[in-house]
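Enquirer: next comes the sequence, and after it the predicted model I'd like to discuss.
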Amino acid sequence: MQSVVLVLLGVAGMAFGWFVYSRFIATRIYRLDPDFVTPAHEFNDGRDYVPTHRVVLWGHHFTSVAGAAPIVGPAIAVYWGWAPALAWVVLGTIFFAGVHDFGALWASNRHKGKSIGALSESVIGTRSRALYMIVVFLVLLMVNAVFGVVIANAFVNTPGAVFPAWAAIAVALVIGQLVHRRMNLVALGVIGVAVLYWTMWAGSAMPLTLPTEMFGLTPQANWILILFVYAAIASMLPVWMLLQPRDFINGMQLVVGLALLYGAVILVMPDISAPAFNSRVGESAPSIIPLLFVTVACGAVSGFHGIVASGTSSKQLDKETDARFVGYLGAVGEGSLALITIVAVSGVALAATPEAWHAIYDEFGKAGAGAFISGGARLIEQGWGIPELVSQTILATMVVLFAGTTMDSGVRLQRYIIQEWGEIYRLPWLKNGIAATLVAVACCLLLAFGAGGASGSGGMIIWPLFGSTNQILAGMTLLVISVMLLKLGRPVRYTLLPMIFVIAMSFAAACVTLVQFWRDGKWLLVALDLVVLATSLLVMLEAASAVRRFRRESAHGRAVAS
């Protein structure tokens, strides 16, 4: 089969999602109001609450939620065959991710920009807030600690990506100032992307590395420290100064990257070397059900997206009607990246024959972002004639910039949660932005170096929990949205059915991994897995109680009225 068939099927499905399904959800379910005063206008402080053009906000939201996950997850999941991965990415984008991300943004917008954890108190009850925020904080801790490792390893393995990754920050700072002065957005975007791609070419010819030992630490460990110092500073700057322009430029460069990859598929029309369903799955490999649905998270549905949508994006929404463009189209962008990842790691650009493909995918989890970079770079070279080394730098920089943007937003979101805890438990010092940021970074570094030693890779120890924890969080977010819709008297099946499916698959996956952790004697993971399962179960029981209470009150009100 030719890879162009996969592309056409996927693009057609996502086009239906954007042009038809998202419009139905916006008008009939969420019922967006163009006259609603958004939190960005109500609480405009020039720092966190800033009304933002929807294209710029889409760039922030998209690149913050993307990270490396829509590349790594599908690249690993193709182990079971390209057909299951493709089906979950396309259907997940249309009916799960788009509704989830869009809904979290809308719900937060309707509750003064509160995070999904904080607004669960308004929708479900007081006890749910504390429980919910435990899971949210754990997910953010894992994302920040691990993405620091991902970026550090990328800098060491692909030194050509170092210069463009840091140059992007300087470009963003300049563009942020110019956009703030109301200069033409389109022109600035074109110039910014052009400069960024020039730095990628320069980086491939000018690789940069750290000394093999500095301060008694390896280059990876030093990069992790540098990255968290940067993330702490970036998270405290006003969003218009660095976060928005950096994310906007990253979003635009992704559009260019996707155009290169999709264009190469059309120009070359390479065959698929991977099987539709892999019949050579090893005995030690996990079962496709339920593990497929937590391996491919970003690109299908992801709880982390709800944290970003309700944490930073909702505070920058200019008009409520922009929520569809930012939330649903952001999910479509992620799905598009996941789709081309499947093509890149399934085609002859990566492996010329089925046997060569099986040699790469001989065990579960072995292939990931590296397979995407290798296969994608060869595909771009075949289609556009761009040298493979330059193409590798382009794709590696894409991964690094996405992961770095996620770290920026992740640390900022951790600050918000810590500040919310300061309000809940009446600890004034925690409400201070600098103090909260230092606590957030300290937690990440404690995990990185406390659990991982001098390598700084401690986040990898609890990373096996991320898939199920992240998807449980997605189910909990859909639960909050469903309860909110029920109280508003609107149809809930469009959020409730996806919630039931996601919760069922992620709970099953968490139980499977719990058994494996127990057998391996990984007691920290056993304890954390049990905490996540218990906490999410309690939130769902609280939600069920809130629904019963609401129905009793509604029935009593109707009885009194009659």
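Expert: Noted; the coordinates are in hand. Numbers count the residues shown, from 1 in each chain.
Enquirer: when you work out contacts or count neighbours from here on, use the C-alpha atoms and nothing else.
Expert: Will do.
Enquirer: hey, where'd the helices end up in the stretch 1-150 of the chain?
Expert: Using DSSP state H, counting those that start in this stretch, the helices of the stretch 1-150 of the chain run over residues 3-16, 22-24, 39-42, 54-66, 69-77, 82-92, 98-109, 116-123, 126-157.
Enquirer: tell me what angle the last one forms with helix 116-123.
Expert: Just to be clear, that refers to helix 126-157. Between helix 126-157 and helix 116-123, the angle comes out at 170 degrees (axes from the mean of the first three to the mean of the last three CA atoms, to 10 degrees).
Enquirer: select the longest helix from this structure.
Expert: Criterion DSSP state H: the longest helix present in the chain is helix 523-561.
Enquirer: M460 contacts V146, doesn't it?
Expert: Yes - between M460 and V146 there is a contact under CA atoms under 8 Å: 6.0 Å.
Enquirer: higher neighbour count, those two?
Expert: Set M460 next to V146 and count neighbours by other CA atoms under 10 Å: V146 wins out with 26 against 21.
Enquirer: which residues touch the spatially closest residue to that one that is not a sequence neighbour?
Expert: Of all residues not flanking V146 in the chain, G459 sits nearest, at 5.0 Å (CA to CA, 6 or more residues apart in numbering). Residues counted as contacts of G459 (CA atoms under 8 Å, 6 or more residues apart in numbering) are M142, A145, V146, V149, L447, A448, A451, G452.
Enquirer: okay, one more to line up with it:
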Amino acid sequence: MNSVVLALIGVAMMITGYALYSKFLARRVYRLKPAFATPAHEHRDGVDFVPTNKYVLWGHHFTSVAGAAPIVGPAVAVIWGWLPAFLWVTIGTVFFAGMHDLGALWASVRNKGRSMGSLSGNYIGPRGRNLFLVVIFLLLLMVNAAFAVVISNLLVSTPTAVIPTWGAILVALAVGQAMYRFRVSLPVVSVLGVVALYALILVGDRVPVVLPETILGLSDNSFWILVLFVYAGIASVLPVWLLLQPRDYINGLQLFIGLGILYGAVLVSAPTVVAPALNTNLPEGTPNIVPLLFVTIACGAISGFHGMVSSGTSSKQLDKETDARFVGYFGAVGEGLLALGAIIATTAGFRTLADWEAVYSAFNSGGVAAFVTGGGSIINAGLGIPVSLSATILATMAVLFAATTMDTGVRLQRFVVQEAAELAGIRIGKGVSTVVVLVVALGLAFGAGADGSGGMVIWPLFGTTNQLLAGLTLSIVAVMLLRKGRPVLPVLVPLVFVLSMSVFALVVQIGTFYAAGNWLLLGMDLVILVAALWVIVEAGLAMAAARRAPAEEAVAESARH
């Protein structure tokens, strides 16, 4: 199979999905209205609620949801062959992820910018809300703790990415000041920001930063993890316009340029996909493709974390409700393109099948490293960019997206802590709640791993919990649509499929964790499974009640007459 064919088919499917299916969803299902007063205007505070240009907000939303997961998931899942991963990413992006992200954004905007955890109390019930918050907290804990490990590993293994990684913060601060304080036009800011970022990549490639093996009694990995959490904590309490928005926007442009370089190299060199379409020579210990494929590739097909971003930060910055189609659905398309690029890089970036099998010698043996290696090889062959610089570009891209996800993840987890405290009758500020988040995450990172790698301990549950949360988010959207008498089938089909695969995966993992004697993961799996089943029952009852009740819009129409 020629990789150009995969690239053209995949890109065509996603662009067609945005051009046609997202328009159907916006007009017939969610019925977006340009005159609707969004929370960004209604509750404008200059910190979290800030009306934002849709292109800037798309950059924030896209880079916050992207992270390392749409690289890691597909780069692991191709062990079953490129065809299942390709089908799940392309079909999932068009009919699952775009609809989910747009729906979560719409649901939050229609409810004063409230998060999915808060909305679950209104649409599923108090018991469902409490259990929903437990699942959300655990998912965000996994994201923050594990992504810190992913970033630190890349900074150690690819020291040429250190300068562009931290220099990007200064670029983002300058971009934020230019846009909001000095009112410099967006095209000018965009060009200058991207040029500065790529100049840092060139400098980083020439000046790698290698830390000593021990710093203040910490290993180099542990030191980076500590610094990352301190940074994320500070970033999470700053006004979104100061760092979060401009950082994500510039990173979004950088990613599309990086993807353009990767896809351009594919078109020029047309490498052959050496991996099999369906791998029948699986390494020992590889789990069954069903249901594990559908939770291994979460981001890039459908992801519950996207619902947290849509309802946690993006909904508070949406200028017009109609912008939700571009921000939400096209944000999912951007992530789908990244996941497709990861599939191509990890299946066509090796010279022979034997080389590929040497990397994929065990389940979870792929990942970011395989993406950087394979993608760097394709870029070098297609565009003549040196292998070292190619690897620096891709590693920086992966680090920056994982870091922006951490920024948003810590801010979202702070919101969850504040919501949980309010339910208990306690009001705490953003400073205290941020400290709570950092203490819990660092406690996991260093308590379950002396080198700070403890965040990876609970990673095996990330994909399952993430997909479960996507299904639960869709249940809230479904209840809203049923109450309004809107078409609900586009939501129900993905909802049933994702929940079925997630619960199936949780049950399978119980056996795996028990056989391995991993009691921590076994206990967490059981807690998540019980909470999930309970919320599913509550959601089913809420949907049944909504179906029986008169449609809100029909009642409002009759009242007007």
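Expert: Happy to help now that I have it. Owing to the predicted nature of the structure, the values given are computational and were not obtained by experimental measurement.
Enquirer: can you tell me how far the residue mapped onto the residue nearest to V146 of structure 1 from structure 2 is from I71 of structure 2?
Expert: Per TM-score structural alignment, the equivalent position to G459 of structure 1 in structure 2 is G455. Separation of G455 of structure 2 from I71 of structure 2 (CA to CA, to the nearest Å): 18 Å.
Enquirer: what's the neighbour count on G517 of structure 2?
Expert: Neighbour count of G517 of structure 2, defined by other CA under 10 Å: 11.
Enquirer: that one pairs with which position in structure 1?
Expert: Using TM-score structural alignment, the partner of G517 of structure 2 in structure 1 is G521.
Enquirer: so what's the residue nearest the centre of structure 2 closest to, chain neighbours aside?
Expert: The centroid of structure 2 falls nearest to V65 when counting by CA atoms, centre = their mean (3.0 Å). Nearest residue to V65 of structure 2, sequence neighbours excluded (CA to CA, 6+ apart): H306, at 5.5 Å.
Enquirer: give me the element that neighbour is part of.
Expert: helix 304-312 (DSSP states H and E).
Enquirer: likewise A300 of structure 1?
Expert: A300 of structure 1 is part of no helix or strand, with elements assigned from DSSP H and E.
Enquirer: that one touches F96, doesn't it?
Expert: Yes - with contacts counted by CA under 8 Å, A300 of structure 1 reaches F96, the gap being 6.9 Å.
Enquirer: tell me where structure 2 has strands.
Expert: Counting by DSSP state E, structure 2 has strands at residues 214-215, 218-219.
Enquirer: give me the mean deviation of the last one from structure 1.
Expert: The superposed strand 218-219 of structure 2 is, by mean CA distance after the TM-score superposition for structure 1, a mean 0.6 Å from where its aligned residues fall in structure 1.
Enquirer: the closest residue to S115 of structure 2 other than its chain neighbours: how many residues sit nearby?
Expert: Once flanking residues are discounted, S115 of structure 2 sits nearest to S311: 4.7 Å by CA to CA, 6+ apart. S311 of structure 2 is flanked by 28 other residues according to other CA under 10 Å.
Enquirer: counterpart of S311 of structure 2 over in structure 1?
Expert: Using TM-score structural alignment, S311 of structure 2 pairs with S310 in structure 1.
Enquirer: and for A370 of structure 2?
Expert: In structure 1, the residue matched to A370 of structure 2 (TM-score structural alignment) is A371.
Enquirer: my guess is that match meets L350, correct?
Expert: Yes - using CA under 8 Å, A371 of structure 1 is in contact with L350, at 7.1 Å.
Enquirer: which position in structure 2 aligns with L445 of structure 1?
Expert: Using TM-score structural alignment, L445 of structure 1 lines up with L442 in structure 2.
Enquirer: contact partners for that match?
Expert: L442 of structure 2 makes contact with A145, L226, F229, G452 under the criterion CA under 8 Å, 6+ apart.
Enquirer: so who does S554 of structure 1 touch?
Expert: Applying CA under 8 Å, 6+ apart to S554 of structure 1 gives no contacts.
Enquirer: do you know how far it is from K487 of structure 1?
Expert: Distance, S554 of structure 1 to K487 of structure 1, by CA to CA: 9 Å.
Enquirer: again, but for G376 of structure 1
Expert: Distance check for G376 of structure 1 against K487 of structure 1: by CA to CA, it reads 47 Å.
Enquirer: who has more neighbours out of these two?
Expert: G376 (29 against 16).
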